[in-house]
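>>> Task: produce atomic coordinates for the following.
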Amino acid sequence: ALGAEIAACEGAFSADVLALGADWDPAPLLALTEGLHGTADTAPDRFAPAVTGALRRLRRVRSPELPVTVTGRPAVTGVTLTETAPRPLLLTAVTGADDRHRYEFATHQWEPGTRDYLLTLGVDASTDPLGVLLQLATVSVGDTTAPLLVRWLPPGVAVGAGGTGGGGGTLDAVNAATRMRAALNRGYAALDPMSREEAEQQFGIAVRLAHEIGAAWVLADIRKVADIVDGARGLVRVGPTVDRGTVREGRLHVASGHLLDLPAHAAGTPVKCPGCRHLAGPHARYCIACGRPM
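Predicted structure coming up:
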């Protein structure tokens, strides 16, 4: 019944949760905030300022959700969309029965500011010509639509960033953050009820990934329920007893939307292709517009 009511309100309302005390089941609270694109966290000691802050933030929301629609050619075999900033989030695609080439992604609350997304397409290009500008798909946000254009290059010619500091590092960080959150959630689930071996394994994965991307909040949360023996190697030990309230608070904390510190731009100065003068990233080895070596 709760799921049906949440689904009926999705896209029209939003909700934030401040959980009082510790004697509650986090599952319905998380279902509410995930379905309505809000946040959930435990209530701080100073409750009134927390409520005021939540109301102030919700009043700034311009849209509880804004769909991003990708319509691909028949050659497009799969589409994924990842929000890279301000929060790392892999969005779920919904395809219609009448048009399986149309993918709709529901984004979370839109406030004033900008967002960065990474769109990835799987394509069967076996019958496409080389060197010709092709439209693979259209991307629509609200009433605005833009084409997605590509130009296939001959086999053996690679386009991309060769070195550190490019977009690949951002994608790696987003993927690591997604795996880290999933492992942290599984670790908490293993503690309630207690399954020490599974919890240590999952917390170990979360700790190792947190070290890689600098997510200090994950280390702080895990230390409340376990000892970190070797963070870089992901070695964690859970004691004989764990406070259930702390475990439930931790599950809400995972869902409260911690920001991932990602670079706004690739490090270095953009360079121009010597042939067509198209701008490329500082580490690009080939021009993405004409295919010539940089």
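
>>> okay, CA-based contacts and neighbour counts for the rest of this
OK.

>>> Need the contact partners of the strand or helix carrying residue 117.
Using DSSP states H and E, residue 117 sits in strand 116-123. If you take Cα atoms under 8 Å, 6 or more residues apart in numbering as the criterion, strand 116-123 is touched by 75, 76, 77, 78, 79, 80, 81, 82, 83, 84, 85, 86.

>>> Go again with 6 Å.
Residues from elsewhere that reach strand 116-123 (Cα atoms under 6 Å, 6 or more residues apart in numbering): 75, 76, 77, 78, 79, 80, 81, 82, 83, 84, 85.

>>> Following up with a second sequence; could you model it the same way so I can compare the two?
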Amino acid sequence: MNSPAENGVSVDVDQNEFLAEGTRTMDAVVTVQTSDELAVAAPPQQRVEILIIDCSGSMGGREKFPNARTATLAALDVMPDGTHFAIVKGTDTATVVYPTQGASAVANRESRAAARRALDKLKPDGGTAIGTWLGVSRMIAQKHPGAMVHAILLTDGKNEHETAERLAEEIRASEGLFTCDCRGVGSDWEPEELRAIASALHGTVDIVKTADLLAKDFAAMMESSMEKTIPELKLRVWTPVGARIVFLKQVAPAIENLTARRVETAPQIGEYPLGAWGADERDYHIKIDIDPLAPGGKKLAARISVFTDADPLAQGLVKAEWTTDTDLSAPISRGVAHYTGQAELAQVVQEGLAARKAGDNATATQKLQRAMHLAHESGNDNTAKLLRGVVDVDDAGTVRLRAHVDPSDEIALNVRSSKTARVRPEDRGKGDA
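Got it, this is the predicted structure:
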């Protein structure tokens, strides 16, 4: 079922609607695409950018902190005039170092120069309490109701000066108030901590291996933020009585499980927040448990609508028809098969790295061998390349753990393993028996 882009949004459903007799699970891949026209036509919103810079003692030295300061200025340079911004110093506490009065400053030549002077006064000292940084950022966001608020968070270390429970509380309290892209510089930070923040706050997480690369990355994140002009899209999913959503996952451009984010709005209707959008395309895998009908019976398994705060912009239908004809029910949608493999790839990478960290080399080898196979099979060349930083592969394709692994290569594989290779457009709707 395809929904044309009449409102600048299109919905495409990739599925095999035929189910074998007695089968009660239906899979579909839903592609949501927004056009340039919709992004440009979106009502103007006040924009707020928060730059959260780790100023703990570990950032000292000739590389990290000077480059973090340069990166902050690079982000300010690409920020359009008129954008509101604030700079937060993060240690075992958090302080807004610019502006010193008011919730934010307005970007112009004078405020950028003042921000530069404030940055010049900073010196790395103290510990790391990332939840506190989020708390101060949340207070800034709350002083700009209705604005699109985006943060960039940089750290080089672990969250050592507050409990994991405190960080989790601050993440939960920040959901829906601002988005946050997280970056770890070097290899002494904890990927799971930044992944939890980025996941909940609709952002990205990545490693910056060396501090001299920070400026380019900060500028790119700021440019990407400015391209997002639609404050929030949501998926609204209706299912018939007796049906339930087993899971709903974003599967491209990266895997993100949205199942637990469902908000019940009416009987048989749930909504899933998708974060801010520009001109964009994302894929979602939905699995539905549905009461089967007799062969020949047809049923609407789900109605999926895309909307903002107003009326639905587009919708797609997931259909089910039961049959005794295996030629009809056996083929699997290429999209469903592809993204099932991509999800397994991300999972076995994480399991392999966890086994390696625990010293279980046999399990680590088995998992990473499977990951390499899946990466090649699905055309995910980026993950295959990252795997080669952790394992050696001989001419026969046999994987062996490397005796010595650069910690930054291991972290890169960890945080980037959820990025997927898209199913090719020409393969959408095709099936394999």
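
>>> Following element in sequence after the strand holding residue 117 of structure 1, please.
strand 133-141.

>>> Distance from that following strand to the middle of the chain?
Taking Cα atoms, centre = their mean, to the nearest Å, the mean C-alpha location of strand 133-141 of structure 1 is offset from the chain mean by 22 Å.

>>> List the contacts of the residue positioned nearest the centre of structure 1.
Closest to where the C-alpha atoms of structure 1 average out (Cα atoms, centre = their mean) is residue 89, at 1.5 Å. Contact analysis of residue 89 of structure 1 by Cα under 6 Å, 6+ apart lists 82, 83.

>>> just to revisit the earlier point, tell me the one of the contacts of strand 116-123 of structure 1 nearest residue 30 of structure 1?
residue 83 (19.9 Å; Cα to Cα).

>>> What separation do you get for residue 267 of structure 1 and residue 117 of structure 1?
Taking Cα to Cα, to the nearest Å as the measure, residue 267 of structure 1 falls 18 Å from residue 117 of structure 1.

>>> do the same with residue 237 of structure 1
Where residue 117 of structure 1 is concerned, residue 237 of structure 1 sits at a distance of 37 Å (Cα to Cα).

>>> the more surrounded of those two?
residue 237 (19 against 15; other Cα atoms under 10 Å).

>>> Looking for the alignment partner of that one in structure 2.
Here residue 237 of structure 1 is matched to residue 400 in structure 2, going by TM-score structural alignment.

>>> what's the offset of the lengthiest strand in structure 2 from the middle of its chain?
Across structure 2, the strand with the greatest residue count (assigned by DSSP state E) is strand 312-323. A distance of 26 Å separates the centroid of the chain from that of strand 312-323 of structure 2, by Cα atoms, centre = their mean.

>>> Could you do stretch 28-35 of structure 1 as well?
Chain-centre distance of stretch 28-35 of structure 1: 17 Å, with Cα atoms, centre = their mean.

>>> Which part of structure 2 matches it?
The aligned range for stretch 28-35 of structure 1 is 193-200, by TM-score structural alignment.

>>> What residues of that stretch count as buried?
Across stretch 193-200 of structure 2, burial judged by 16 or more other Cα atoms under 10 Å covers 193, 194, 195, 196, 197, 198, 199, 200.

>>> Have a look at how far, on average, that stretch is from structure 1.
Aligned to structure 1 and superposed, stretch 193-200 of structure 2 gives a mean residue distance of 1.3 Å (mean Cα distance after the TM-score superposition for structure 1).

>>> contacts for that stretch?
Contacts of stretch 193-200 of structure 2 (Cα under 6 Å, 6+ apart): 180, 181, 204, 205.

>>> Which residue ranges of structure 1 form strands?
Going by DSSP E, structure 1 shows strands at 17-19, 40-42, 67-72, 76-85, 89-90, 93-95, 102-106, 116-123, 133-141, 144-151, 226-230, 235-238, 271-272, 279-280.

>>> corresponding residue for residue 19 of structure 1 in structure 2?
So residue 19 of structure 1 corresponds to residue 184, using TM-score structural alignment.

>>> orientation of the top helix by length along structure 2 relative to strand 244-252 in degrees?
As assigned by DSSP state H, the longest helix anywhere in structure 2 is helix 334-357. If you take axes from the mean of the first three to the mean of the last three Cα atoms, to 10 degrees, helix 334-357 of structure 2 sits at 80 degrees to strand 244-252.

>>> for the counterpart of residue 141 of structure 1 in structure 2, what are its contacts?
Aligned by TM-score structural alignment, residue 141 of structure 1 pairs with residue 306 of structure 2. Contact partners of residue 306 of structure 2, counting by Cα under 6 Å, 6+ apart, are 234, 235, 312, 313, 314.

>>> ok, the residues you listed in structure 1: which stay?
Comparing the contacts of residue 306 of structure 2 with structure 1 on both residues aligned by TM-score structural alignment, their matches' Cα atoms under 6 Å, the contacts found in both are 235, 312.

>>> Top of the contacts of residue 306 of structure 2 by number of neighbours, please.
residue 314 (22 neighbours).

>>> Please tell me how far it sits from residue 399 of structure 2.
46 Å.

>>> do the same with residue 177 of structure 2
Noted for residue 177 of structure 2: a distance of 44 Å to residue 399 of structure 2, by Cα to Cα.

>>> Which one of these two is surrounded by more residues?
Counted by other Cα under 10 Å, residue 177 of structure 2 and residue 399 do not tie: residue 399 has more neighbours, with 23 against 20.

>>> Just give me the neighbour total for residue 101 of structure 1.
Neighbours of residue 101 of structure 1 under the rule other Cα under 10 Å: 20.

>>> who are the neighbours in contact with it?
Neighbouring residues of residue 101 of structure 1 by Cα under 6 Å, 6+ apart: 71, 72.

>>> Surely residue 102 of structure 1 touches residue 69?
No: look at residue 102 of structure 1 against residue 69 with Cα atoms under 6 Å: they stay out of range, at 7.0 Å.

>>> buried ones in stretch 136-153 of structure 1?
Of all the residues in stretch 136-153 of structure 1, those buried under the rule 16+ other Cα under 10 Å are 136, 137, 138, 139, 140, 151, 152, 153.

>>> measure that stretch end to end?
Terminal residues of stretch 136-153 of structure 1 lie 15 Å apart, using Cα to Cα.
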